[in-house]
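Chemist: Just to be clear, the model below is a prediction. Sequence and coordinates:
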Amino acid sequence: MDKPQYIQSDGLQLAVERFGSGPPLIFAHGLTGNRHVTRQQFTSLADQYSIIIYDQRGHCDASPVTDPALYDPVRMAEDMTAVLNAFHIDKAIVGGESMGAATTLTFALRHPERVEK
């Protein structure tokens, strides 16, 4: 669970972890957050859900971002799309906090067919 899988999105590398079993649940952390903090929040749900957490662009083990324009919510929502695609997941329960909520909302508006809840 501690070793991430790395996927590419928009020319950047994202560090992703997946653990647990059940319906897929993907969560995007907030500004200054990372997947390590998120893991602590979701470990207790791993017996009910397949948890997918990742370092959003510019955070922790994801590629650094030097251009503020790359923090655009649409680009970040497409990172979420890339994570789901990497695991061949068509539909998931989605969530996020703070900046991650903006990512999740933008994802849901752009891809409503991929949102379970």
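Modeler: Structure's in. What do you need?
Chemist: alpha carbons only for contacts and neighbour counts from here, please
Modeler: OK.
Chemist: Distance check, the closest residue to Ile89 other than its chain neighbours against Gln13.
Modeler: Leaving out its chain neighbours, the residue that sits closest to Ile89 by Cα to Cα, 6 or more residues apart in numbering is Pro24, at 7.8 Å. From Pro24 over to Gln13 the distance is 21 Å, taken as Cα to Cα, to the nearest Å.
Chemist: Gly95 contacts Thr104, doesn't it?
Modeler: Yes. With contact defined as Cα atoms under 8 Å, Gly95 counts as touching Thr104 (6.0 Å).
Chemist: still on that earlier bit, residues contacting the residue nearest to Ile89?
Modeler: By Cα atoms under 8 Å, 6 or more residues apart in numbering, Pro24 lies in contact with 49-52, 89, 91-93.
Chemist: can you check Ala92 too?
Modeler: Ala92 touches 23-26, 114-117, counting by Cα under 8 Å, 6+ apart.
Chemist: any idea how far Leu12 is from it?
Modeler: In this structure, Ala92 and Leu12 are 23 Å apart, going by Cα to Cα.
Chemist: alright, now check it against this:
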Amino acid sequence: MPNATLTDGKLHYLDRGTGKPLVFIHGLGADLSFHDPQIEFFSRTHRVICPELRGNARSSKLTGPIHKILDIQCRDLAALMEQLGIEQTVLAGTSYGGVFCFNFVLRYPEKVSGLIIGDALGDTRISSFREALLMLVEYLGLWGVYLPRPVLIAMMRHQYKPWPYARDHVVNFVRGMRRTEFLLQLLAMNRIKFTPYLKQVSCPALGIVGEENKVGVGWMKSAMKEIPQSSLAIVSHALDPTNLCQPEEYNRLVKEFLKRLNYI
């Protein structure tokens, strides 16, 4: 798997298969194995590109002010697409990757022919007491990322016990997590306010969210309803990340979406 040379660093990525391009963006603190089930399935019919975002896994260190982090990472993908000769793609991202995709399509609309958002949110405005409580817990727990790694691993094993495949991946992500850069990206995500601008998205969009994340379902409904050509699928017995908790259903939904776009 190669590295793309950037003006100020490198971007590790996977490029597999032939056909129309399909770019997958991983979740926070993860690596390109985040999309193992999608790489295996879609590389049979498409050219699958999976970059490891700056600040994660084998890509360069993430520096710069928090409010610029998503822009820096999106600029990296735009540069990678140019190097690979890809003018336009269907772009898919889950969790932090979905937030990334919202930012990318708003900044580079000409580069996106279709959008697939999983388990993400469009902004951090609070619309209910439950959301307020969740955000409070999240902010209080930011420094939990610096807990001893065995403690974090035990927490993830417990949380993902019903989903062994996802559990094993998430545990591996915790083992390889770059803690300080993880925290910077989490802080960047907690500043977003994309929802008022999503009506500008002109390409078709599919939202996918796991039913087990009740607040996340609400966040996805709020975001996706703003996109004119959008639909939302709620997947049973799934938690963020849905693409790992229910990979076969996620792949089926994405394949149907690509067929509707005549992107096969």
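Modeler: Great, that's in hand. Quick caveat: nothing in here was measured; it's all calculated off a predicted structure.
Chemist: Show the buried residues in the contacts of Pro24 of the first structure.
Modeler: 49-52, 91-93 (16 or more other Cα atoms under 10 Å).
Chemist: In three-state terms, how would Asp47 of the first structure be classified?
Modeler: Applying DSSP: H, G, I helix; E, B strand; the rest coil to Asp47 of the first structure yields a three-state assignment of coil.
Chemist: The second structure: which residue goes with that one?
Modeler: Taking TM-score structural alignment for the superposition, Asp47 of the first structure sits opposite Arg44 in the second structure.
Chemist: Please name the nearest non-neighbouring residue to its match.
Modeler: Ranked by Cα to Cα, 6+ apart and with sequence neighbours excluded, the top spatial neighbour of Arg44 of the second structure is Gly17, at 6.2 Å.
Chemist: what about the one you found, neighbour count?
Modeler: Around Gly17 of the second structure there are 17 other residues, counting by other Cα atoms under 10 Å.
Chemist: State the distance from it to Gly55 of the second structure.
Modeler: 26 Å.
Chemist: ditto for Glu138 of the second structure
Modeler: 21 Å.
Chemist: where exactly do the strands run in the first structure?
Modeler: 5-9, 12-20, 24-28, 50-54, 93-96 (DSSP state E).
Chemist: Outside of the first one itself, list whatever touches it.
Modeler: Counting by Cα under 8 Å, 6+ apart, the neighbours of strand 5-9 of the first structure from elsewhere in the structure are 13-17, 78-79, 82-83, 86.
Chemist: Over in the second structure, find the residue span that strand aligns onto.
Modeler: Against the second structure, strand 5-9 of the first structure falls on residues 2-6 (TM-score structural alignment).
Chemist: Pull out the buried residues from that stretch.
Modeler: 3-4.
Chemist: repeat for stretch 95-107 of the second structure
Modeler: For stretch 95-107 of the second structure, burial by neighbour count (16+ other Cα under 10 Å) applies to 95-106.
Chemist: re the thing from before, if you rank the contacts of Ala92 of the first structure by neighbours, which is first?
Modeler: Leu25 (26 neighbours).
Chemist: what's the matching residue for that residue over in the second structure?
Modeler: Using TM-score structural alignment, Leu25 of the first structure pairs with Leu22 in the second structure.
Chemist: now swap in Val74 of the first structure and tell me
Modeler: Here Val74 of the first structure is matched to Asp71 in the second structure, going by TM-score structural alignment.
Chemist: Please tell me how far Arg167 of the second structure sits from Asp36 of the second structure.
Modeler: 14 Å.
Chemist: higher neighbour count, the two?
Modeler: Taking neighbours as other Cα under 10 Å, Arg167 of the second structure and Asp36 compare with Arg167 leading, 20 against 15.
Chemist: That one contacts Met156, correct?
Modeler: Yes. Shown here, Arg167 of the second structure and Met156 form a contact pair, counting by Cα under 8 Å, at 6.9 Å.
Chemist: Report how many residues lie close to Glu113 of the first structure.
Modeler: Glu113 of the first structure, neighbours per other Cα under 10 Å, totals 11.
Chemist: Revised request: answer the last question for Thr18 of the second structure.
Modeler: Thr18 of the second structure: 13 neighbours (other Cα under 10 Å).
Chemist: just to revisit the earlier point, which of Glu138 and Gly55 of the second structure has more neighbours?
Modeler: Gly55 (25 against 14).
Chemist: What's that one aligned with over in the first structure?
Modeler: Taking TM-score structural alignment, Gly55 of the second structure has Gly58 as its aligned residue in the first structure.
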